[in-house]
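In: here is a sequence with its predicted model. Questions after.
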Amino acid sequence: MTRLWNNHRTGVLIGLAVLLILFFASAFVVGEEEQAVVIRTGNPVGTVNTPGGDVGAGLRFKVPFIESVRMVDKRLLDLEMTDEEVLSNDQQRLLVNAYARFRIVDPVRMVERAGTTDGVRVALEPILNSVLRQELGRRTFQAMLTAERGSALANVRANLDRQARQYGAQVVDVQIKRTDLPDGAPLQSAFRRMESDREREARTIRAQGGRDARIIRAEADAESARIYAEAFGKDASFYDFYRAMQSYDSTFSAAREGEGPKGDSSIILSPDNEYLRQFRGQR
């Protein structure tokens, strides 16, 4: 009886051990920030906690020893690009440091095409370099310092996202952390070129301002002549008197500002000089 009881207890323990092994071999937990792909004989057969999927996060089960599970991060992932030399449209050699943010939206395709998220990074890095070179190569260095930079990065993001879809990824953002000129002679040459460009623009602006000023003065002189003509037509004697007063003011002001010993000059005219007729009351 004792031996029978011992054999029964041993069988129960073995059975419990087998059940525990089967449980741990088949059970897996998927967190809220993860998604899982169930793989059977090398082929994906199911997903857990994927966007739009029916099975959410939590404790799940698979067929032990036949199926395996590949965990995939649902969060935003970074793709870093080290300093790369890019040739701009104005033949400037630029050192560009950029990064992209992406997420996995189709884990089954990712597993089939790239295997892991690191495989996605390896696949996307040369693509990011290529599309960045193409986009920046169509723009000047100066344009990359203006609002046009945002348009260029939007194009880079769209092109990279189009390529990333084949790996089950979605690119949500591309940014340039730094755009520098290489150290040394090329950098100094670029600064001198930029300085000469600014000086040329300043000369152009000054020339345009001078032209506009001449046009305004000409229009003002024409308007003044028109007013004078109208005044002369209405009262010729008053017009003659007004112009004589202007002439006197200019002449005597010039005499006061002459170069005599005390900073003044003298004008000597005969009493019956025609120029002084307004002072004699002869109009």
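Out: Sure thing, it's come through.
In: from now on I want contacts and neighbour counts done on CA atoms only, so please keep to that.
Out: Will do.
In: Glu33 versus Ala154, what's the distance?
Out: 28 Å (C-alpha to C-alpha, to the nearest Å).
In: the more surrounded of those two?
Out: Per other C-alpha atoms under 10 Å, whichever of Ala154 and Glu33 has more neighbours is Ala154, with 14 against 11.
In: name the nearest residue to that one, ignoring sequence neighbours.
Out: In space, not counting the residues next to it along the chain, Ala154 is nearest to Val174; the distance is 7.6 Å by C-alpha to C-alpha, 6 or more residues apart in numbering.
In: what does the one helix or strand that neighbour maps to contact?
Out: With the criterion set as DSSP states H and E, the secondary-structure element containing Val174 is strand 169-180. Outside of strand 169-180, the residues that reach it under the criterion C-alpha atoms under 8 Å, 6 or more residues apart in numbering are 94-106, 110, 120, 153-154, 156-158, 160-161, 164.
In: go again using 7 Å as the cut-off
Out: The set of residues external to strand 169-180 that reach it, using C-alpha atoms under 7 Å, 6 or more residues apart in numbering, is 94-106, 153, 157, 160-161, 164.
In: buried among these? Need that as a selection in PyMOL.
Out: With 16 or more other C-alpha atoms under 10 Å as the criterion, this PyMOL line picks the buried residues out of these:
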select buried, resi 94+95+96+97+98+99+100+101+102+103+104+105+106+153+157+160+161+164
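In: just the contacts of strand 169-180: which are in helices?
Out: Leu153, Arg157, Leu160, Asp161, Ala164 (DSSP state H).
In: distance of the residue nearest to the second one when sequence neighbours are not counted from Asn89?
Out: Leaving aside its sequence neighbours, Arg157 sits nearest to Val174 (C-alpha to C-alpha, 6+ apart; 5.6 Å). Val174 sits at a distance of 21 Å from Asn89 (criterion: C-alpha to C-alpha).
In: put this beside the first:
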Amino acid sequence: MAMNPERIWQDHKLSIIVLAVLVVILAMSIYVVPEEEQAVVVRTGEPIRTVNTVGGDSKAGLYLRAPFIDRVVRVEKRLLDLEMADEEVLSNDQQRLLVNAYARFRVTDPVRMVERAGSTDGVRSALEPILNSVLRQELGRRTFQAMLTAERGSALANVRANLDRQARQYGAEVVDVQIKRTDLPEAPLQSAFRRMESDREREARTIRAQGGRDARIIRADADAEAARIYADAFGKDAQFYDFYRAMQSYDATFAPENGNAASNFILSPDNEYLRQFRGQR
């Protein structure tokens, strides 16, 4: 009996459609969990299974789920960063500090994370204000100078412990908290620099004034001593004193360094000023 070609084509067409549907359902049922991820299978809003979790039985690999019913939430297994923007913190000595800090955490309970935060971004959003608050409280107990010493390590350890207690309720574990930078705010810092600069300038003016006063005292003492010596010399030998003073005057008048080397002086031979050149005293 001959087969109807149209009937054969319809049978093949139906088989192809069924096969295509099966392939699509199989593709939707298969999911892959890599080593750096852990997964939570959620069915009708309730977590029913975990894959590749820390300490779990299932490992990374290929898995099946019920299509259209199960939803796979992928959770990072590696360390995650929690960045805190620059924040002003008031220290114990009333210094306004500009603090930039970060924390590192990992998700250790993905089921709780999915139930409480929904995703790792949800965990970050929940922990960011907590980190800010804990850091303010801890730094508020310490002075700015203390943050530059070894006491900074104990402060950060307390911040990590307090933040970790809060993170546990979201299925996360805080492993580290660090401060990248602790500075004075820009405006107070510039004001402090200007104040330091004015203090140094005032100190320099004081030192210069004291130096000028000491110089005048020394110069006056020297002039008095010179006058005394001249007076003693005049009293002992008036002619020698007159000769010495004339030589000083000649040196000041005719010395080349005074610019008088090329000058012409016209004086009478019997001028009183030249009496020492004539041997007259």
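Out: Great, that's in hand. Every value quoted in this text rests on a predicted model; they were computed, and no experiment measured them.
In: TM-score them against each other, please.
Out: These two chains, once laid on top of each other, score a TM-score of 0.66 by TM-score structural alignment, normalised by the length of the second structure; 194 aligned residues with a C-alpha RMSD of 1.9 Å.
In: in the second structure, what stretch matches the strand holding Val174 of the first structure?
Out: Against the second structure, the aligned range for strand 169-180 of the first structure is residues 172-183 (TM-score structural alignment).
In: at the geometric centre of the second structure, which residue sits there?
Out: Computing the C-alpha centroid of the second structure and ranking residues by C-alpha atoms, centre = their mean puts Arg181 first, at 3.8 Å.
In: which of the three states applies to Arg142 of the second structure?
Out: Using DSSP: H, G, I helix; E, B strand; the rest coil as the criterion, the local structure at Arg142 of the second structure reads coil.
In: thought it was touching Ser91?
Out: Yes. Contact criterion C-alpha atoms under 7 Å: Arg142 of the second structure and Ser91 qualify, at 5.9 Å.
In: which one of these two is surrounded by more residues?
Out: When neighbours are counted by other C-alpha under 10 Å, Ser91 comes out ahead of the other of Arg142 of the second structure and Ser91, with 21 against 18.
In: show the contacting residues for the residue nearest to that one when sequence neighbours are not counted.
Out: By the measure of C-alpha to C-alpha, 6+ apart, the closest residue to Ser91 of the second structure outside its immediate chain neighbours is Gly140, 4.4 Å from it. Contact analysis of Gly140 of the second structure by C-alpha under 7 Å, 6+ apart lists Leu90, Ser91, Asn92.
In: how near is whatever residue of the first structure lines up with Gly140 of the second structure to Met194 of the first structure?
Out: When the first structure is aligned by TM-score structural alignment, the residue opposite Gly140 of the second structure is Gly137. When distance is defined by C-alpha to C-alpha, Gly137 of the first structure is 18 Å away from Met194 of the first structure.
In: same question for Phe232 of the first structure.
Out: Counting by C-alpha to C-alpha, the gap between Phe232 of the first structure and Met194 of the first structure amounts to 57 Å.
In: residue in the second structure matching Val96 of the first structure?
Out: Structural alignment (TM-score structural alignment) places Val96 of the first structure against Val99 in the second structure.
In: any idea how far the closest residue to its match other than its chain neighbours is from Gln166 of the second structure?
Out: With C-alpha to C-alpha, 6+ apart as the criterion, Val99 of the second structure has its nearest non-adjacent residue at 4.7 Å, and that residue is Thr182. For Thr182 of the second structure, the distance to Gln166 of the second structure (C-alpha to C-alpha) stands at 24 Å.
In: got it, and Tyr230 of the second structure?
Out: Distance from Tyr230 of the second structure to Gln166 of the second structure, counting by C-alpha to C-alpha: 92 Å.
In: now the ones in helices among the contacts of strand 169-180 of the first structure as JSON lines including distance to Ala218 of the first structure?
Out: As requested, those are arranged in JSON lines below (distance: C-alpha to C-alpha, whole Å):
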{"residue": "Leu153", "distance to Ala218 of the first structure": "49"}
{"residue": "Arg157", "distance to Ala218 of the first structure": "54"}
{"residue": "Leu160", "distance to Ala218 of the first structure": "58"}
{"residue": "Asp161", "distance to Ala218 of the first structure": "60"}
{"residue": "Ala164", "distance to Ala218 of the first structure": "64"}
